[in-house]
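Colleague: next comes the sequence, and after it the predicted model I'd like to discuss.
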Amino acid sequence: WGEVTFVDKWVGAFLNKVDELKLWDDTIVMVTSDHGTQLKDHARFGKGPEDLHPFNTQIPWYIRHPDGPRGKQINAFVQSHDLLPTALRLLEVPYANVDGEDAWSLVTGERDVIRDHVVIGWAEFVAGNAGGRASVRDAEWNYVVSVGEEDPQPELYHLPSDPEEMNNVHDRYPEVVDRQRTRLEAVVGQPIPAQLNEVCDHPAPSPMYFFLQHRALR
């Protein structure tokens, strides 16, 4: 719960400052995250590539526009790379040839959906092949598989009958597996298992690494 308190405090501080400066009529606010976290979901805490389920992959995206609707909720598939074209549209900045879709069109009612499935990935922080794992999710199925190597235990969950994604039915629905795998390969651009190299062959330690190292030496 400390994470929730932390976010609540500092998002609140930002919103209070917008209020103090009387900028609400000229400010668009977006709040989102990079991933969720497990709070004893599937009997675990934290996050990881082996758990590409909604508690890790389904994140909030709040948008407050001065002229926009209030309290409206959208239940549609969007992805993180939709943020850029959405922000550019709201700022009335021309754009072309960007990944993602304008999600504000869902709010205005111009469109009911912008895609019928999402592909979610978790890359490894290693030099060389960073294949990791991926999830291909639509309204009915969640398919999870390793990307950079053969997966001895690929997963498939039937969401209407198993919303908690506890029962792997991969071997019972080969036609669904083939369809979801084809969707994933279309995004990756090569057959699975794929070779996906890190942009940097020698990734540097993160700031958190240095912080923890310094604290340990004190």
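Modeller: Noted; the coordinates are in hand. In this text, all values refer to a predicted model and were calculated from it rather than measured experimentally. Residues are numbered from 1 along each chain as shown.

Colleague: CA only for contacts and neighbour counts going forward, please
Modeller: Will do.

Colleague: separation between the nearest residue to residue 65 once chain neighbours are set aside and residue 87?
Modeller: On the basis of C-alpha to C-alpha, 6 or more residues apart in numbering, the spatially nearest residue to residue 65 that is not a chain neighbour turns out to be residue 28, at 4.9 Å. Note on residue 28: its distance to residue 87, by C-alpha to C-alpha, to the nearest Å, is 9 Å.

Colleague: most centrally placed residue in the protein?
Modeller: Centrality entry for the chain: nearest residue to the mean C-alpha point is residue 57, 5.0 Å, by C-alpha atoms, centre = their mean.

Colleague: which residues does the nearest residue to residue 113 once chain neighbours are set aside contact?
Modeller: Nearest residue to residue 113, sequence neighbours excluded (C-alpha to C-alpha, 6+ apart): residue 76, at 6.1 Å. With contacts defined as C-alpha atoms under 8 Å, 6 or more residues apart in numbering, the neighbours of residue 76 are 112-114.

Colleague: how much space is there between residue 76 and residue 181?
Modeller: According to C-alpha to C-alpha, residue 76 and residue 181 sit 22 Å apart.

Colleague: pretty sure the residue nearest to residue 113 sits in a helix.
Modeller: No - Residue 76 is assigned coil when assessed by DSSP: H, G, I helix; E, B strand; the rest coil, not a helix.

Colleague: tally of neighbours for residue 147?
Modeller: Residues within reach of residue 147, counting by other C-alpha atoms under 10 Å, total 26.

Colleague: hold the first one in mind and look at this next one:
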Amino acid sequence: MNIIVIMSDTFRVDNLTCYSRESMVKTPNLDKLSSQSFVFDRCYCASFPTVPNRFDIFTGTHSFVKQDWSPLPFNEIVLSQILTEGGYNTALIADTPHIIQHGFNYERGFTTYLWNRGQENDRLYSFPDAVELPCSVKKLRDPANNLIPHMRNIYYNRYEEDCFAPRTMSDACRWLEKNHDKGEFFLWIDTFDPHEPWDPPEYYIDMYDPYYLGERVIYPQYHPVTFFTEEEISHCRSMYNGEVTMVDRWIGRVLEQVEYLGIQGETTIIFTSDHGFLFGEHGFIGKTFIADDYFECLRLYEEIVHVPLMIRLPGQKEQKRIPGLVSSTDLMPTILEMLNLTDTAERGGMTQAQTLQCGFTQPQSWSLDVGSLHGKSFCSLLNGKEKKIHEYVISSFPLMHGTPRIDKSVITTEEWSLHVAGKAADPESELLPPPGLTYRNNPGDYQPGTTKAALFHTPEDPGQTCDVISDNLSLARDLHGEYVKSLEAWDLDKKRLDLNKKLNL
């Protein structure tokens, strides 16, 4: 069996009609895929955001108890090296810069990889010297390091095919054409779109907001919504929606290629994302709060951590729903079981490591204790032998900072969502939210500096606007106790663990 994984960064779950019947986003190809797939109703990212999430999936363990946004350590055994050892032709085709640039090394273990350079802050070109920004510089998040490099990189783009998602999906189609008949393969396609900057061709944006005449805030400050006009926030969502539709169109090319090559009967297709994005929900635009040197992780609301997951098995024609909780960390053990490679992982193999100088490598042995993985295979959900594999799942920013501004987690059950923050390692050095900004204070809006726990009853309050922790203290303490037990089982450093043992009420 072959496997194709399509990872689309910052793809909100409610873009898709299979998750939200009210969705107005045009995604005909993913809609068709969902009609032929297992649709996981309650999939959550584990570690947040982009790089920690890839760590989770590639290693089957939670990055948030191991490391921050960091390179992939050489001693971590990754999915690609196990599949390569098992005889699979493995390939990574990506335009997401953060998993490869600066030696982050997430291409390790693949037989081959192709990086479409130029997304976001990738310093590909140094010209032209001056670029015209689409809006006032004060509305943009760190334009010198994010948007200006991006605009230099796309300066000579003329056609839709020049955009990053189209290039990446086209490269995937070409790879499939040359490799589909050369034995079993594993293809990971990783596009950074629809992550900002939102710059699809104009006709995609016109599908959603054709009469807008204001500034184009294509890479907004991660700020309270009061920093922008309502029209700007609405147009941000329209530009994002346009990029989602473009991504969908080119994912359709990959799905079409699988059909044309006649391999749909032997190929599993997996579509997922790493996290979502706020467009005014809870009083913010973005997924964190960033202001100059100030950084704060917001509560990890449903709009951020609930992610799409669809799996179409070979020859599958009908949709099946999976209501049980799953986590992104479950993907690695699931794929190993699907391909009957669990024994291969336990047996291990040899990896060639470059040492001493370029061109000189030495073999290093490896093996994986599958029982040490934090994720669980959900094959039993696919084959109907079980209804659920988790009582709860945990989503978290890396717990490495010693400040409640950043070390935030959410424990999600079938009914409840408990949001918690750790203690400060040095309370006297804690930063206060920056002055001079106005924060909206509607029900459910996040207030910067918030460190107290909050509890939401998801069936009655899917938007998480009504904190009911005061009426359910016993339940909150029980859930927090399970959270602490999990951190202990996953070997969180003792100093970090101690900062997260107390439920802040």
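Modeller: Here it is on my side, so go on. Quantities reported herein were computed from a predicted structural model and do not represent experimental measurements.

Colleague: got a TM-score for the two of them?
Modeller: Taking TM-score structural alignment, normalised by the length of structure 1 as the basis, the two superposed chains have a TM-score of 0.77; 193 aligned residues with a C-alpha RMSD of 2.5 Å.

Colleague: for the contacts of residue 76 of structure 1, which one is nearest residue 100 of structure 1?
Modeller: Nearest to residue 100 of structure 1, judged by C-alpha to C-alpha, of those is residue 114 at 9.5 Å.

Colleague: which position in structure 2 aligns with the closest one?
Modeller: Mapped onto structure 2 by TM-score structural alignment, residue 114 of structure 1 lines up with residue 389.

Colleague: contacting residues around residue 223 of structure 2?
Modeller: Residue 223 of structure 2 makes contact with 284-286, 289-291 under the criterion C-alpha under 8 Å, 6+ apart.

Colleague: stretch 77-88 of structure 1: how far from the chain's middle?
Modeller: Its chain's C-alpha centre and that of stretch 77-88 of structure 1 lie 11 Å apart, by C-alpha atoms, centre = their mean, to the nearest Å.

Colleague: check contacts around residue 62 of structure 1.
Modeller: Applying C-alpha under 8 Å, 6+ apart to residue 62 of structure 1 gives the contacts 29-32.

Colleague: helix or strand: which one has residue 98 of structure 1?
Modeller: Residue 98 of structure 1 is part of no helix or strand, with elements assigned from DSSP states H and E.

Colleague: also residue 406 of structure 2?
Modeller: Per DSSP H and E, there is no helix or strand for residue 406 of structure 2.

Colleague: so what does the residue nearest to residue 65 of structure 1 match up with in structure 2?
Modeller: Under the alignment (TM-score structural alignment), residue 28 of structure 1 pairs with residue 268 in structure 2.

Colleague: what about that match, how many neighbours?
Modeller: Burial of residue 268 of structure 2 is recorded as 21 neighbouring residues (other C-alpha under 10 Å).

Colleague: surely it and residue 6 touch.
Modeller: No - counting by C-alpha atoms under 8 Å, residue 268 of structure 2 sits too far from residue 6 to count as a contact (11.0 Å).

Colleague: which position in structure 1 aligns with residue 327 of structure 2?
Modeller: Using TM-score structural alignment, the equivalent of residue 327 of structure 2 in structure 1 is residue 79.

Colleague: what of residue 413 of structure 2?
Modeller: Aligned partner of residue 413 of structure 2 by TM-score structural alignment: residue 138.

Colleague: who's in contact with its match?
Modeller: Residues near residue 138 of structure 1 by C-alpha under 8 Å, 6+ apart: 116-118.

Colleague: can I get the residues you listed in CSV with distance to residue 210 of structure 1, secondary structure and neighbour count?
Modeller: Shown next, in CSV, are those (distance: C-alpha to C-alpha, whole Å; DSSP: H, G, I helix; E, B strand; the rest coil; neighbours: other C-alpha atoms under 10 Å):
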residue, distance to residue 210 of structure 1, secondary structure, neighbour count
116, 42, coil, 11
117, 39, strand, 19
118, 35, strand, 17
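
Colleague: out of those, the closest to residue 5 of structure 1 would be?
Modeller: Closest approach between the contacts of residue 138 of structure 1 and residue 5 of structure 1, by C-alpha to C-alpha: residue 118, at 29.7 Å.

Colleague: the closest one is in contact with residue 82, isn't it?
Modeller: No - the pair residue 118 of structure 1 / residue 82 is not scored as a contact, 11.5 Å apart, by C-alpha under 8 Å.

Colleague: surely residue 370 of structure 2 touches residue 345?
Modeller: Yes - contact criterion C-alpha under 8 Å: residue 370 of structure 2 and residue 345 qualify, at 7.2 Å.

Colleague: okay, those two: which has more neighbours?
Modeller: Set residue 370 of structure 2 next to residue 345 and count neighbours by other C-alpha under 10 Å: residue 345 wins out with 24 against 16.

Colleague: output the contacting helices and strands for whichever helix or strand that one is part of.
Modeller: Applying DSSP H and E as the criterion places residue 345 of structure 2 in helix 342-347. Contact here means 3 or more C-alpha pairs under 8 Å, 6 or more residues apart in numbering; DSSP states H and E; on that basis helix 342-347 of structure 2 packs against helix 79-85.

Colleague: quick one: the contacts of residue 223 of structure 2 as CSV, columns for neighbour count and distance to residue 451 of structure 2 too.
Modeller: CSV is the format used below for these (neighbours: other C-alpha atoms under 10 Å; distance: C-alpha to C-alpha, whole Å):
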residue, neighbour count, distance to residue 451 of structure 2
284, 26, 17
285, 24, 20
286, 22, 19
289, 19, 14
290, 19, 17
291, 15, 18
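
Colleague: which one of the residues you listed is nearest residue 94 of structure 2?
Modeller: Among these, residue 286 lies closest to residue 94 of structure 2 (C-alpha to C-alpha), at 23.2 Å.

Colleague: how close does that closest one get to residue 33 of structure 2?
Modeller: Applying C-alpha to C-alpha, the value for residue 286 of structure 2 to residue 33 of structure 2 is 28 Å.

Colleague: likewise for residue 4 of structure 2?
Modeller: Where residue 33 of structure 2 is concerned, residue 4 of structure 2 sits at a distance of 13 Å (C-alpha to C-alpha).

Colleague: residue 314 of structure 2 now?
Modeller: Separation of residue 314 of structure 2 from residue 33 of structure 2 (C-alpha to C-alpha): 12 Å.

Colleague: same drill for these two, tell me which one is more crowded.
Modeller: Using other C-alpha under 10 Å, the more surrounded residue of residue 314 of structure 2 and residue 33 is residue 33, with 23 against 17.

Colleague: helix or strand for that one, which one?
Modeller: In this assignment (DSSP H and E), residue 33 of structure 2 forms part of helix 28-34.

Colleague: what span of structure 1 lines up against that helix?
Modeller: Per TM-score structural alignment, helix 28-34 of structure 2 has no counterpart in structure 1.
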